[in-house]
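Chemist: Only the shape, not the letters, is given here:
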């Protein structure tokens, strides 16, 4: 068929469009689809186009080309053509001063927003909002492109600005859905890698540029744009998927290596360049595997603008930081850990967010994500903002953020940061600086219900995961079931044990006998929650010194103290967590801007400490008595908790069947005790598993033996006993069979 160019009746200057032209030029148009695109007028079709910088426009239908007329010497063009069956079936040939392009008109496409999604989102019950909001590749009527959706209910107008439209907010003004407060648009022919933001006009006239809250990829800071990216879902190795239910359970051995990806190891001539996710997969995975850790935990990897926040002030709650690579690269790192049989946890931060201009603060010109009242919406400790946990759409946002790390990236668990700051309305506030709840109390009821909802739904939808709380108070039932009034976490960091035991170890051994209870008090509450014993990054920064430097004495005693402490920790009920650098005795406290001091491993004391951590982990995994009953008093018995005079601690750990046990004996003084007698619950042979004074670990070699035999001599209330030499500043472990 021969195609002709038709010039229809000339449209006279239409002064009635001047208000619309002004609004388009100002990028402030609330009902943009009510004006631009195809519209029936007097039984004809008018196609209205706003194309800044264009010299001429031709509308191409299936059989004819129509010249669009420029209106009022503006960038508004109108083609007035006969109506036909499919008024949306056309393309645009746009002539610019230096080029001519053929494009699709984004204003001819209907909305792709799902009404059921909008309902659940506005109800606070949407756990997969990231599939609908944000930028996503899609196809409409055979046309490939990307759809963008944004919740900004109080905005006067919203535009997508990007590389594609030269960051011109007049080019792609979005459609508003008043009922849901969501704006959307479909942009044809966009490709991966396009940088974009949202240009928001507030009701006050203020103009704001924001990154996409739901973006899965963002620019490397200090740049702040979102990046359109097609992210393939993570494929969990089947070997890991089949075992995840048991590997992350409360009766499983869980020993976690906490890592800050930006400072574990660096590269380059100046030692400042980050390792990529791919390089971390090549180096970190085998390292963690060799040391015998069962899990790794990354400090926050949600995109964040300021390195000094360590990730705890995120702006991209759905985007792995681009500092180390793409989202697929991060998913690859997760998969490589799981392929090696190592679970992956990440820090997740729903307690606060920064006030960076491109982030969530005053998102649409109003306090949308945060409380307007500073007594509820501002964190005095961190100079950050607090989410409005009572706003339904914010609940959907946070719920979806938690879920995306399981669904899209396949992680095994979330360690939820600063839970206490969420639970208490008066957290770190003086009288008059907080607002009581509806009952007059200090509990944040909205935050509590949100935490419960997220925990319940994440466990239901992602079997075998771990939800871990960093909760620093005595809030009851943190790991209790929601149905019984608990918060629904699987595990809780034992901050009390950490504070007490580190305080004890910091003391001169000469005076430790006066503070014996600092090491025994934890057993009063050890089974009230499912605990993880953390020696985290928080204990080796801000002038606190490294773990090694917290220990008293000369260099030999520092290493011996730390070895004894690790042995005691691995014997104590509770899962284990150790921050990177602690495994080989970093002298300096952690610095997020520098690599760990790997050169220290050329020295025997540091090698010895690393050998101990490796052996503790392998011993721990091989002895069910050391982990099966972490949450039950049935698996623990003191032998002698009262020997303060000699600062010796002795206790038994049992497996679930109580057929096997491990005796832990710790001496926290530099004294050596020969032929020390200790009562034991069962006759037989006690095999030495660990002696932290072993020369292999840098010790003096006292008390080394393959096994000791029991004697029928009463001691510590037991009918049987063993006799052994107890080395200075050391912990020993002995395995035994329980005889009927």
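Modeler: Good, I have the coordinates. Model, not experiment: these values are computed from the prediction.

Chemist: contacts and neighbour counts: CA atoms only from here.
Modeler: OK.

Chemist: contacting residues around the closest residue to residue 720 other than its chain neighbours?
Modeler: Leaving aside its sequence neighbours, residue 720 sits nearest to residue 712 (Cα to Cα, 6 or more residues apart in numbering; 4.9 Å). Contacts for residue 712 (Cα atoms under 8 Å, 6 or more residues apart in numbering) come out as 719-721.

Chemist: Then residue 702?
Modeler: 693-694, 725-728.

Chemist: of the residues you listed, buried ones?
Modeler: 693-694, 726-728 (16 or more other Cα atoms under 10 Å).

Chemist: tell me which of those residues is nearest to residue 241?
Modeler: residue 694 (38.4 Å; Cα to Cα).

Chemist: Quick check: that closest one vs residue 549, distance?
Modeler: 21 Å (Cα to Cα, to the nearest Å).

Chemist: Kindly report the same for residue 174.
Modeler: Residue 174 is 58 Å from residue 549, by Cα to Cα.

Chemist: Could you do residue 473 as well?
Modeler: Residue 473 is 27 Å from residue 549, by Cα to Cα.

Chemist: Same check on residue 164?
Modeler: 55 Å.

Chemist: again with residue 667
Modeler: On the measure of Cα to Cα, residue 667 and residue 549 end up 20 Å apart.

Chemist: between those two, which one's more packed in?
Modeler: residue 667 (24 against 20; other Cα atoms under 10 Å).

Chemist: still on that earlier bit, among the buried ones among the contacts of residue 702, which one lies nearest to residue 283?
Modeler: Taking Cα to Cα as the measure, residue 283 lies nearest residue 694 of these, at 28.8 Å.

Chemist: Please verify my assumption that that closest one contacts residue 726.
Modeler: No - if you go by Cα atoms under 8 Å, residue 694 and residue 726 don't touch, sitting 11.8 Å apart.

Chemist: My guess is residue 492 contacts residue 534. True?
Modeler: No - using Cα under 8 Å, residue 492 makes no contact with residue 534, being 9.7 Å away.

Chemist: same for the lengthiest helix in the chain, what does it pack against?
Modeler: Longest helix of the chain, by residue count under DSSP state H: helix 604-622. Judged by 3 or more Cα pairs under 8 Å, 6 or more residues apart in numbering; DSSP states H and E, the packing partners of helix 604-622 are helix 277-291, helix 555-571, strand 685-691.

Chemist: this is the other structure I want to compare:
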């Protein structure tokens, strides 16, 4: 047989062959079995079959292209190659192995319904035909050539070009590659011969920034994770969420103020959250991201826990530690946009693949980030599968979806004429709506104990109602209106609060339209807003009293609770992602008092069914005092499913004590004061009702004559 360098061979050498398996590896030429090999720089190559037969291959080109007849048509052989004057090195030929993707995989990936696609695309250690290696896959339909490069092939894109199958899915099995090695995809786009180095969109780990390579992870080596407690996300469950930025909750002062690792956090954070009585922790985005100051909200590795704090294995240990303490784990999840870093998804295959090509649809003006093309089925598959990945792989209990409003509206934060209407001429992003409904349907269908939460700041209807009745399908919606209104009210000097009474009462007009979470989140302690404590007016005593009263009001109000870290002990300065929380403040009685108050509020909230059981129904709430603007007093009843489960919440938002303040209650007899934010334990003046008060029958029904302490809230339950 005479072998020459054909156009296909030239394409291999030139690095633009889209299907190298068609040329390289074992083939038959006019009935003669042959093997072709491309090993850049090699001087000599020999083929050795398992039966012991060998054959030398002829060098067709000095670049390292070899071919020749072999004694067997089988694929069970190894290569012996020599570079320079060195010894022969035995190695596997990747081009002798069968395809990685099955026909079913290609069908599901092509129609965008492969919800376990993260088990196919990306890097997956496996054994193929008895040989250990790693299967790589990537979606790049417009690329002319894709190679995998990494520690295993000298980062040489000539060595391992991949084959394209189906609708642009590239694959290769690389024998000898192993977990822990770094890699990227080298991609030649349709309009340039210059290769781009791209991180793997489906990578399970990545290098610590500013390095950007993906890292091979073997999921089989991840430790088992205890499932989260059952029922913790139910509408009738107490949900009190501690929102945490892992990089600044606490730092190591003995290691140059460095981050705590996932393992160190696992030893400290779950214990603290449990001691404080929170039911859940919500982690600011932990998907890999290049820019610390984005706090994770500009992710480049949606499937990779950030390596800032350790490995994927270590992150699994952290989740398990929370679950061991009975704490649910919610991840802040960002499907609405991504940064345009060169190593990431932007222009991934030389075209606008993941993003919209038109900047009026594809770029956020506020954040200068790119917007996913939600209508492209492969992109939607990437996003929905990612949500399921965190729930399946790491047993996450819920996802809080960031910036939902920016997804729903085509004109979000855009000038007139700077956006493209939908096919009906409207401003609604129909493709994003479909994606969110599909996401929620898949999450609740596959993980019925999990939940989802929407950060949605507009009046979009039915956010937390099922998709099959026209809703978006979320489990809960953040109540941004309640947060803005009540913080505005609390920032007023008490003498002026009587003129802003509606800021407190307005929220009850729509409190049961959605399943709400009341958020005092990280967004309220950044960008010059100061801290929550910093919003409180008055002298120092009054500021702490205001905060105690506000937290009592929050825990008595319908809706699940969320508090950003540091708020539980009255951080005085604005949060900074570069610094630890000011734990030294707890040496001061006032700050320790706020922490004790939050701990007791959490435990009370969890133990009193009336405070949480009917959060999302009108039957769980009844105003008692709603019109006393002059005194800035509010009082209401909270009810549980059992008619006997009732509690009274009363708040005095002025520094004037209200003695013998009369209000109606449903039961006569004794009422126990089970909480008083003015208690000396919390730093208050210790005014109150002596722990118990009698409701007297009158012609208007049972009445209480209460002492309402200054700038304080109290909670009472009937003695039944």
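Modeler: Great, that's in hand. On a predicted model such as this, the values are computed, not experimentally measured, just so you know.

Chemist: returning to what we had before: quick one: which of the contacts of residue 712 of structure 1 is most hemmed in?
Modeler: residue 721 leads the contacts of residue 712 of structure 1 on contacts (other Cα under 10 Å) with 22 neighbours.

Chemist: aligned partner of that residue in structure 2?
Modeler: With TM-score structural alignment as the criterion, residue 721 of structure 1 lines up with residue 703 in structure 2.

Chemist: Doesn't that match lie inside a strand?
Modeler: Yes - counting by DSSP: H, G, I helix; E, B strand; the rest coil, residue 703 of structure 2 is part of a strand.

Chemist: contacting residues around it?
Modeler: 662-665, 668, 695-697.

Chemist: before we move on, what about residue 392 of structure 1?
Modeler: Residue 392 of structure 1 touches 121-125, counting by Cα under 8 Å, 6+ apart.

Chemist: and residue 239 of structure 1, helix, strand or coil?
Modeler: Assignment for residue 239 of structure 1 (three-state DSSP): helix.

Chemist: circling back to that earlier point, pick the most deeply packed of the helices and strands packed on helix 604-622 of structure 1.
Modeler: Most buried of those, by mean neighbour count (mean count of other Cα atoms under 10 Å): helix 555-571, with a mean of 23.

Chemist: one step back: now the contacts of residue 703 of structure 2 in JSON lines, with secondary structure?
Modeler: What follows is those, written out as JSON lines (three-state DSSP):
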{"residue": "662", "secondary structure": "strand"}
{"residue": "663", "secondary structure": "strand"}
{"residue": "664", "secondary structure": "strand"}
{"residue": "665", "secondary structure": "coil"}
{"residue": "668", "secondary structure": "coil"}
{"residue": "695", "secondary structure": "strand"}
{"residue": "696", "secondary structure": "strand"}
{"residue": "697", "secondary structure": "strand"}
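
Chemist: Tell me the one of those residues nearest residue 33 of structure 2?
Modeler: Using Cα to Cα, the contacts of residue 703 of structure 2 come closest to residue 33 of structure 2 at residue 665, 93.3 Å.

Chemist: Trace the closest one over to structure 1, please.
Modeler: Per TM-score structural alignment, residue 665 of structure 2 is aligned with residue 680.

Chemist: With residue 232 of structure 2 instead?
Modeler: With TM-score structural alignment as the criterion, residue 232 of structure 2 matches residue 247.

Chemist: Could you do residue 413 of structure 2 as well?
Modeler: Per TM-score structural alignment, residue 413 of structure 2 is aligned with residue 428.

Chemist: Would you agree its match falls within a helix?
Modeler: No - under three-state DSSP, residue 428 of structure 1 falls outside any helix and is assigned coil.

Chemist: How much space separates the aligned partner of residue 613 of structure 1 in structure 2 from residue 592 of structure 2?
Modeler: Aligned by TM-score structural alignment, residue 613 of structure 1 pairs with residue 598 of structure 2. With distances taken as Cα to Cα, residue 598 of structure 2 is found 10 Å from residue 592 of structure 2.

Chemist: Identify the contacts common to these two.
Modeler: Between them, residue 598 of structure 2 and residue 592 share the contacting residues residue 569, judged by Cα under 8 Å, 6+ apart.

Chemist: which one of these two has more residues nearby?
Modeler: Shown here are residue 598 of structure 2 and residue 592; by other Cα under 10 Å, residue 598 has more neighbours (24 against 19).

Chemist: gap between the residue nearest to the more buried one when sequence neighbours are not counted and residue 581 of structure 2?
Modeler: Nearest residue to residue 598 of structure 2 in three dimensions, chain neighbours excluded: residue 568, at 6.0 Å (Cα to Cα, 6+ apart). Distance of residue 568 of structure 2 to residue 581 of structure 2, computed by Cα to Cα: 11 Å.

Chemist: Do a quick rundown of the helices in structure 2.
Modeler: Using DSSP H, helices in structure 2 cover 7-14, 103-111, 262-276, 312-324, 359-362, 377-393, 404-408, 430-446, 480-490, 502-505, 540-556, 589-607.

Chemist: contacts for the third one?
Modeler: Outside helix 262-276 of structure 2, the residues within contact range by Cα under 8 Å, 6+ apart are 242, 279, 281, 309-310, 314-315, 317-319, 321-322, 325-327, 598-599, 602.

Chemist: Leaving out chain neighbours, which residue sits closest to residue 713 of structure 1?
Modeler: Nearest to residue 713 of structure 1 is residue 720, by Cα to Cα, 6+ apart, at 5.4 Å.
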